[in-house]
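Visitor: next one to model:
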Amino acid sequence: MNKIRIPAKNSIDGTLTIPSSKSYAQRAIALAGLSKSSVVIRNLTDSDDVLAAQGIIAALGAIFVRSGKDLILKSGIDMNCDSEISINCKESGLSTRLFSSFSLLFDEDFTVNGEGSIAQRTMEMVIDGLAAFGKSIDSNKGKIPLKISGKTLKKKVEIDGSISSQFLTGVLIVTSFLKRDTEIRVPKLKSKPYIEMTLDLMRYFGLKVEHKDFEIFQIKGNQSIGEELVYEVEGDWSAASFHIVAAAVGGHIQLKGLKADSRQGDKVILDAVKRAGASVEWRNGDLIIQKDELLPFEFDAGECPDLFPPLAVLAAYASGKSTISGVHRLKHKESDRGITLQQEFAKIGVRIDLNGDEMVIHGKGTPIVQKEVTFSSHNDHRIAMAMSLLSIGAEKSIYIEHAGAVDKSYPDFYKDFLTI
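Guide: Okay, here's the model as predicted:
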């Protein structure tokens, strides 16, 4: 899908079931691939990133079948491979960084490749992290493809956590299966909620990790996943954030499939919309968001950078200046989201200033869109979804170029959004 027209929406009102979390799904698929017993993963949403993770464990020798939304693992990856290994992570940042760590399980040469925007994203944290274990890595000037060789030698390593926690997620999972114990030091860890997700899921799969304030991780080696397991993937708070903001600026929504006690970091979107004046209520397990007085707000998104696009929309609809901090986390996404948001919002006269680590949005109130306008997703799924929200209260239709970017995480986004 190259371009989509989204008609102007007077208001938001409806009920939706949120797709399952791709972050949890990719972690669960990686862990299932390491299991010695059967594993059933339920409630999978077939986003591009989830399909990429499935393809990777298949390339590593795992055998599974899909039945509806269930993945049924018959046997895990082949740990006794004696030939060169190659995986294609497609356009998934998490899968690229997570499954790069699987090279630690093999002495054979291990190539990591991908497609699209991932080819332009730095892999320095992966390269440095693997080198700390004693691996040799050839790369394309710090980007994929990565050609990884040599033995896994070190048992005490330091990993940079200041840019992304995704490689650390993979290392925590994989070191549980090495023949010796591992100690990992992680100065300046960002996105701690994502590591909490990883540890939560590892515990579910029966693996043990100890840590001291998320700075020193101690992992016992020779662990295994021996029990038959059934795991159901919970709803995706990252996907839900766009509908939550839609209701906060445009009316009312009832969302099903979310966990109130979820460890997903993007659940803090509720704090943001409450600061902006929306009503938030849990009723019989469903989340209810109701628009009220819309106010400018301040919010620190340093631990949840994927919330920047919907938060920018929320701020644009509030009359006045809102400030979101954590801009340094935006460069290494599908696009440089700080610059991308600045460019796209300028098309409708909403000024965004990037001041060091702060994004300042000068909100206009409504209506924001007074004439037909075409936004570009920059091939970034979260930008495509965010720009779609600007149809709320618009006077004319809007268009999204490269609209198919949403397939990466939420293939049914437009269908769902157009029904509320």
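Visitor: every contact and neighbour count from this point should use C-alpha atoms.
Guide: Fine.
Visitor: next up, the contacts around residue 81.
Guide: Applying Cα atoms under 8 Å, 6 or more residues apart in numbering to residue 81 gives the contacts 106, 108.
Visitor: and it, helix, strand or coil?
Guide: With DSSP: H, G, I helix; E, B strand; the rest coil as the basis, residue 81 sits in coil.
Visitor: can you list contacts of the helix or strand containing residue 254?
Guide: Assigned by DSSP states H and E, residue 254 belongs to strand 251-256. Strand 251-256 is contacted from outside by 11-18, 240, 243-244, 247, 285-291, 420, using Cα under 8 Å, 6+ apart.
Visitor: got a PyMOL select line for the buried ones in those?
Guide: Buried residues within the contacts of strand 251-256, by 16 or more other Cα atoms under 10 Å, are selected in PyMOL with:
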select buried, resi 11+12+13+15+16+18+240+243+244+247+286+287+288+289+290+291+420
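Visitor: in strands only, show me the contacts of strand 251-256.
Guide: Counted as lying in strands by DSSP state E, out of the contacts of strand 251-256, are 12, 13, 14, 15, 16, 17, 286, 287, 288, 289, 290.
Visitor: from what I see, the last one and residue 245 are in contact.
Guide: No: the pair residue 290 and residue 245 does not pass the contact test of Cα atoms under 8 Å, sitting 9.9 Å apart.
Visitor: returning to that earlier point: hmm, who's touching the next helix or strand after the strand holding residue 254?
Guide: Downstream of strand 251-256, the first helix or strand assigned by DSSP H and E is helix 269-275. With contacts defined as Cα under 8 Å, 6+ apart, helix 269-275 is touched by 241, 244-245, 248, 279-280, 295, 297-299, 307, 311, 314.
Visitor: going along the chain, name the helices of the stretch 201-350 of the chain.
Guide: Secondary structure of the stretch 201-350 of the chain (DSSP state H, counting those that start in this stretch): helices at 237-250, 269-275, 308-317, 337-346.
Visitor: need these in JSON lines (columns: distance to residue 119).
Guide: Output for the helices of the stretch 201-350 of the chain, formatted as JSON lines (distance: least, Cα to Cα, whole Å):
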{"stretch": "helix 237-250", "distance to residue 119": "23"}
{"stretch": "helix 269-275", "distance to residue 119": "30"}
{"stretch": "helix 308-317", "distance to residue 119": "22"}
{"stretch": "helix 337-346", "distance to residue 119": "17"}
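Visitor: so which of those gets nearest residue 393?
Guide: Residue 393 lies closest to helix 237-250 among those, at 7.3 Å (Cα to Cα).
Visitor: now the angle between helix 308-317 and that closest one, please.
Guide: 10 degrees (axes from the mean of the first three to the mean of the last three Cα atoms, to 10 degrees).
Visitor: what's helix 237-250 in contact with?
Guide: 10-13, 18-19, 21, 253, 255, 258, 264, 266-267, 269-270, 273, 277-279, 289-292, 294, 306-307, 310-311, 313-314, 317, 385-386, 389, 392-393, 409-410, 417.
Visitor: also this sequence, please, to line up against the first:
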Amino acid sequence: MPRFYRLGWASAGDSLDAATNLKYLITPGGSLQGRLRVPGDKSISHRSIMLSAIAEGTTHIRGFLEGADSLATLAAFREMGVEIQGPEHGELSVKGVGLRGLRQPERPLDMGNSGTAMRLLAGLLAGQRFPATLVGDASLSRRPMRRVTAPLTEMGAQVLTSEAGSAPLHIQPVSSLQGIDYHLPVASAQVKSCLMLAGLYAQGDTCITETAPTRDHTERMLTAFGYEVSRSGSRICLKGGGRLSSCDLEIPADISSAAFFMVGASIAHGSDILLESVGINPTRVGIINILRDMGANIDLTDKRMAGGEPVADIRVRSARLRGIRIPLDQVPLAIDEFPVIFVAAACADGETILTGAEELRVKESDRIQVMADGLKHLGIEAEPRADGIRILGGELGSTDGGDGIHAHSDHRIAMSFAIAGLRARGPVEVHDCANVETSFPGFARLAAQAGLQIEQEVV
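Guide: Here you go, the predicted structure:
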């Protein structure tokens, strides 16, 4: 028999995993209201564990995201001998072991669904004196890894992949790594960060030149731990063999999670929400810039710094959106937020065109195709293209009478179509939603508290 939960996640005694068929059932209408605090930033949470583990001394962290992805990173470092207390309500302490203090894990390190964790850890483990294997779930095991293994090989690392260039990654110890001067073929913070972490263990300088700005959380956090990173224009360099010193870290609320409520409040008539303490790193604010270009009513207040990262409270009120051609320079600044931006485009007047975003094809799902399929299911004209999509705004329909929309176990697809239900003509049913817990534990509960009429069904 199916089980229903009207205001969020299952009870504490109910354990759901990625294999569970969790459905969202959204009743249309309503508006979003109130003050909300979304969970801590996932990208920063990953990095906080990695760098505090190889620092000297004990690092105290607040605002840590207790989602499956970041908890997988935490578990990996416990497997490598790092003493970690917590997390409890987002707070934890990590007793660092220094650059050379990690121990060989007794089993493969399971990264679950997290591409960030796997790619960054590949760099950090490439310079260790022990072998290690990185594995993941079925989705992660299909994602391309040669983008990190190829430059790591140039540094002298030994990393074996599947024939398809995907996980599992078998990393063998080498006598030493050598710094390289690497030009990123595509904008990727994950590749950049992977090479920077490997560079900590390399002889000489490791330099990376970006084709376009990408999130700079690794550079900022290394600096917070006292490790020198130099930047000149699009070129970032660090020298291997230094040391990291423990510090206190405060992780801001995740702008990628806030994005769902920013779009929801923009498209739902009568909405007015305040999102508290959201990270507004300049390399992550594409969602704000794009929505403002579309006519969204967004105000940033109480701007301040937290843990080396800029944060602000974000107020969003409903607005009439218009279709736009999304500027190319905003694509890397909003790469994770495009699924919900597509929902905004579906509710906007006129045509929205995205190009230069082929990276969306190799995320947890093919986000271009999956979003286009779901929008078409709701009656929206959506034309997928090799590197983007064309969406003609219109009236969202319903999945009533059909088999629903399939999120393909992609957390951002699931949440995006849940938000789309605010403007649908009838009920919207979204399948394969269990992986939402990887990045946004408690999403349905918080959304319901804000005004989204959402139920969950475990089949």
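Visitor: one step back: of the contacts of helix 269-275 of the first structure, which pair is most distant in space?
Guide: Applying Cα to Cα across those, the maximum distance is between 279 and 307, 18.8 Å.
Visitor: OK, contacts around residue 192 of the first structure?
Guide: Listed by Cα under 8 Å, 6+ apart, the contact set of residue 192 of the first structure reads 165, 214, 303.
Visitor: check residue 40 of the second structure too.
Guide: With contact set as Cα under 8 Å, 6+ apart, residue 40 of the second structure has these partners: 63, 64, 65, 251, 252, 253, 254.
Visitor: and the equivalent of residue 83 of the second structure over in the first structure, how far is that from residue 204 of the first structure?
Guide: Mapped onto the first structure by TM-score structural alignment, residue 83 of the second structure lines up with residue 63. Distance, residue 63 of the first structure to residue 204 of the first structure, by Cα to Cα, to the nearest Å: 21 Å.
Visitor: contacts only, for whatever residue of the second structure lines up with residue 296 of the first structure.
Guide: Alignment note (TM-score structural alignment): residue 296 of the first structure maps to residue 323 of the second structure. Counting by Cα under 8 Å, 6+ apart, residue 323 of the second structure touches 294, 345, 348, 349, 350, 351, 352, 353, 392, 393.
Visitor: which position in the first structure aligns with the third one?
Guide: This means residue 348 of the second structure. Alignment note (TM-score structural alignment): residue 348 of the second structure maps to residue 318 of the first structure.
Visitor: dump the residue contacts of its match.
Guide: 276, 294, 295, 296, 363, 364, 365.
Visitor: what about 7 Å?
Guide: Contacts for residue 318 of the first structure (Cα atoms under 7 Å, 6 or more residues apart in numbering) come out as 294, 295, 296, 363, 364, 365.
Visitor: what of residue 198 of the second structure?
Guide: Residue 198 of the second structure touches 123, 124, 126, 127, counting by Cα under 7 Å, 6+ apart.
Visitor: what's the match for the last one in the first structure?
Guide: By that I understand residue 127 of the second structure. Per TM-score structural alignment, residue 127 of the second structure is aligned with residue 105.
Visitor: and the closest residue to its match other than its chain neighbours, how many neighbours?
Guide: Closest residue to residue 105 of the first structure apart from its sequence neighbours, by Cα to Cα, 6 or more residues apart in numbering: residue 178 at 6.8 Å. A count of nearby residues for residue 178 of the first structure, using other Cα atoms under 10 Å, gives 19.
Visitor: mean per-residue distance, the strand or helix carrying residue 122 of the second structure versus the first structure.
Guide: Take DSSP H and E as the rule and residue 122 of the second structure turns out to sit in helix 115-126. By mean Cα distance after the TM-score superposition for the first structure, the fitted helix 115-126 of the second structure averages 0.8 Å away from its aligned residues in the first structure.
Visitor: can you name the element that comes right after that helix?
Guide: strand 132-135.
Visitor: average distance between whatever helix or strand comes next after that next one and the first structure?
Guide: Next along the chain after strand 132-135 of the second structure, taking DSSP H and E as the criterion, comes helix 146-154. Superposed on the first structure, helix 146-154 of the second structure shows a mean distance to its aligned partners of 1.2 Å (mean Cα distance after the TM-score superposition for the first structure).
Visitor: what span of the first structure is helix 146-154 of the second structure aligned with?
Guide: So helix 146-154 of the second structure is aligned with residues 124-132, judged by TM-score structural alignment.
Visitor: name the residues of that stretch that are buried.
Guide: 125, 126, 127, 128, 129, 130, 131, 132.
Visitor: name the nearest of those residues relative to residue 90 of the first structure.
Guide: Within those, the smallest distance to residue 90 of the first structure is 16.7 Å, found for residue 126 (Cα to Cα).
Visitor: now do the closest one against residue 179 of the first structure, distance only.
Guide: Separation of residue 126 of the first structure from residue 179 of the first structure (Cα to Cα): 21 Å.
Visitor: which of the contacts of residue 198 of the second structure count as buried?
Guide: Neighbour counting by 16+ other Cα under 10 Å classes 123, 124, 126, 127 among the contacts of residue 198 of the second structure as buried.
Visitor: give the contact list for residue 345 of the first structure.
Guide: Residues near residue 345 of the first structure by Cα under 7 Å, 6+ apart: residue 351.
Visitor: meant to ask about residue 313 of the first structure, not that
Guide: The contact partners of residue 313 of the first structure, by Cα under 7 Å, 6+ apart, come to residue 386.
Visitor: map residue 54 of the first structure across to the second structure for me.
Guide: By TM-score structural alignment, residue 54 of the first structure lines up with residue 74.
Visitor: the helices in the stretch 351-459 of the second structure, which residues?
Guide: 367-377, 411-420, 443-450.
Visitor: for the counterpart of residue 344 of the first structure in the second structure, which non-adjacent residue is closest in space?
Guide: Aligned against the second structure by TM-score structural alignment, residue 344 of the first structure finds its counterpart in residue 374. Once flanking residues are discounted, residue 374 of the second structure sits nearest to residue 405: 5.7 Å by Cα to Cα, 6+ apart.
Visitor: with residue 197 of the first structure instead?
Guide: Leaving out its chain neighbours, the residue that sits closest to residue 197 of the first structure by Cα to Cα, 6+ apart is residue 263, at 5.8 Å.
Visitor: quick one: the alignment partner in the second structure of the one you found from residue 295 of the second structure, how far?
Guide: Matched by TM-score structural alignment, residue 263 of the first structure corresponds to residue 281 in the second structure. The gap separating residue 281 of the second structure from residue 295 of the second structure is 22 Å, by Cα to Cα.
Visitor: the more surrounded of those two?
Guide: residue 281 (20 against 17).
Visitor: which residue in the second structure aligns with residue 329 of the first structure?
Guide: So, by TM-score structural alignment, residue 329 of the first structure is matched to residue 359.
Visitor: sounds good, over and out.
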